[in-house]
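K.L.:
Generate a structure from the sequence data that follows.
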Amino acid sequence: PGRQTLLLIVIATLVIPFQLLVIPIFLVLKWGHLLNTYWALILPTAVNGFGIFLLRQYFLTIPVELEESAALDGANRWQILWQIMLPLAKPALITLFLFTFIGEWNDLFKPLVFTTKAELKTVQLVLAEFQEQFTSGWSLLMAAVVISSIPVIGLFLIGQKQFIRGIATTGIKN
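P.N.:
Below is the predicted model of the structure:
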């Protein structure tokens, strides 16, 4: 009971922009002494409504009979999760990882607000400073943008097969 209501609440969080939540998140990170740490960049988006919805839809496509047969063979809930369900959910997990990585790689706002240390600057902060520092050096800026996009393109090419499989099968109910 209440499962559908909880899902609707999680999905409703998707319509709340991050900029609206930045002050409460900043205060929580300050209270936890996490400002100017890598955790300040990781925790605010570690679990979000999109990831929960994507994985839920994918897990709904996996037949319940697999869980039941594993339970009959003597597997407990954790064994079913770790040895059966998560390996089957590999396409959805890789898809979620790619979406999250690309979103965080391109994020300028969160690192700008939650960090001030030079060693915690992200690619987008450095590109923004690079543009301010060399206002007339458009060729240098474009070269830096191309170089900064290589990791994203490389990760996508590595995970492309799983990404396509995850997008194609998520949301399909058997």
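K.L.:
Only C-alpha atoms from now on, for both contacts and neighbour counts.
P.N.:
Noted.
K.L.:
can you pull out the helices in this protein?
P.N.:
3-12, 18-31, 38-42, 49-61, 64-72, 77-79, 86-88, 90-105, 109-114, 123-133, 138-169 (DSSP state H).
K.L.:
Make JSON lines out of those helices and add mean neighbour count.
P.N.:
Below are those laid out as JSON lines (neighbours: other CA atoms under 10 Å):
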{"stretch": "helix 3-12", "mean neighbour count": "12"}
{"stretch": "helix 18-31", "mean neighbour count": "13"}
{"stretch": "helix 38-42", "mean neighbour count": "17"}
{"stretch": "helix 49-61", "mean neighbour count": "17"}
{"stretch": "helix 64-72", "mean neighbour count": "13"}
{"stretch": "helix 77-79", "mean neighbour count": "11"}
{"stretch": "helix 86-88", "mean neighbour count": "13"}
{"stretch": "helix 90-105", "mean neighbour count": "19"}
{"stretch": "helix 109-114", "mean neighbour count": "17"}
{"stretch": "helix 123-133", "mean neighbour count": "15"}
{"stretch": "helix 138-169", "mean neighbour count": "14"}
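K.L.:
for comparison, sequence B:
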Amino acid sequence: MVLKWGHLLNTYGALILPTAVNGFGIFLLRQYFLTIPVELEEAAMLDGANRWQVLWQVMLPLARPALVTLFLFTFIGEWNDLFKPLVFTTRPELRTVQLVLTQFQEQFTSSWPLLMAAVVIGTVPVVLLFLAGQRQFIRGIAATGIKN
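P.N.:
Now for the predicted structure:
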């Protein structure tokens, strides 16, 4: 109803906005920011930085592993989501990978070789993205939730 009221149905906003901020992301980033020493923030303030400068120039660069981890989790979750695009979009150009994969299946028959080839092709971007962010992902998982 909110997306309909905001005229966001059949737009990219309908696919992006509902998961732009979620509870898992807030929890993950909160836990990571708790591991960053307060002294770094205080030192930046003593050097004349305001709150926004501390956030953008000190805290966010230090939170890169957690941000990459959150991005990977969110991307993989949205890449595999079938329900949201099915409900929020009807235009063919907004179809996601999962919606396209359902077109390879019919009520009584399926073209299994074609479907399996499409699944492999649909998996390649996720694997490449994970390999690109693997080092930051491992750092983010290892440091999140540890309180000094």
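K.L.:
Skipping adjacent residues, who's closest to the counterpart of R91 of the second structure in the first structure in space?
P.N.:
Using TM-score structural alignment, the equivalent of R91 of the second structure in the first structure is K117. Distance criterion CA to CA, 6 or more residues apart in numbering; nearest residue to K117 of the first structure, sequence neighbours excluded, is N36 at 6.3 Å.
K.L.:
Tell me how far the counterpart of that neighbour in the second structure lies from E42 of the second structure.
P.N.:
Taking TM-score structural alignment, N36 of the first structure has N10 as its aligned residue in the second structure. Relative to E42 of the second structure, N10 of the second structure is positioned 46 Å away (CA to CA, to the nearest Å).
K.L.:
Residue most distant from the centroid, the second structure?
P.N.:
Distance from the centre of the second structure peaks at F108, with 35.4 Å (CA atoms, centre = their mean).
K.L.:
Please report how far the residue positioned nearest the centre of the first structure lies from P44 of the first structure.
P.N.:
Nearest to the mean C-alpha position of the first structure, by CA atoms, centre = their mean, lies T100 at 2.6 Å. In this view, T100 of the first structure and P44 of the first structure are 12 Å apart by CA to CA.
K.L.:
Can you tell me the residue that sits opposite L67 of the second structure in the first structure?
P.N.:
Under TM-score structural alignment, L67 of the second structure pairs with L93 in the first structure.
K.L.:
L155 of the first structure pairs with which position in the second structure?
P.N.:
Using TM-score structural alignment, L155 of the first structure pairs with L129 in the second structure.
K.L.:
For its match, give me its contacts.
P.N.:
Shown in contact with L129 of the second structure (CA atoms under 8 Å, 6 or more residues apart in numbering): L72.
K.L.:
With adjacent residues omitted, what lies nearest to T35 of the second structure?
P.N.:
Closest to T35 of the second structure by CA to CA, 6+ apart is K147, at 5.5 Å.
K.L.:
and the counterpart of the one you found in the first structure, how many neighbours does it have?
P.N.:
Under the alignment (TM-score structural alignment), K147 of the second structure pairs with K173 in the first structure. Applying other CA atoms under 10 Å, we find 12 residues neighbouring K173 of the first structure.
K.L.:
what separates the residue nearest to the match of L67 of the second structure when sequence neighbours are not counted from T45 of the first structure, distance-wise?
P.N.:
In this structure, L93 of the first structure finds its nearest non-sequential neighbour in L55, 7.4 Å apart by CA to CA, 6+ apart. Between L55 of the first structure and T45 of the first structure the computed distance is 15 Å (CA to CA).
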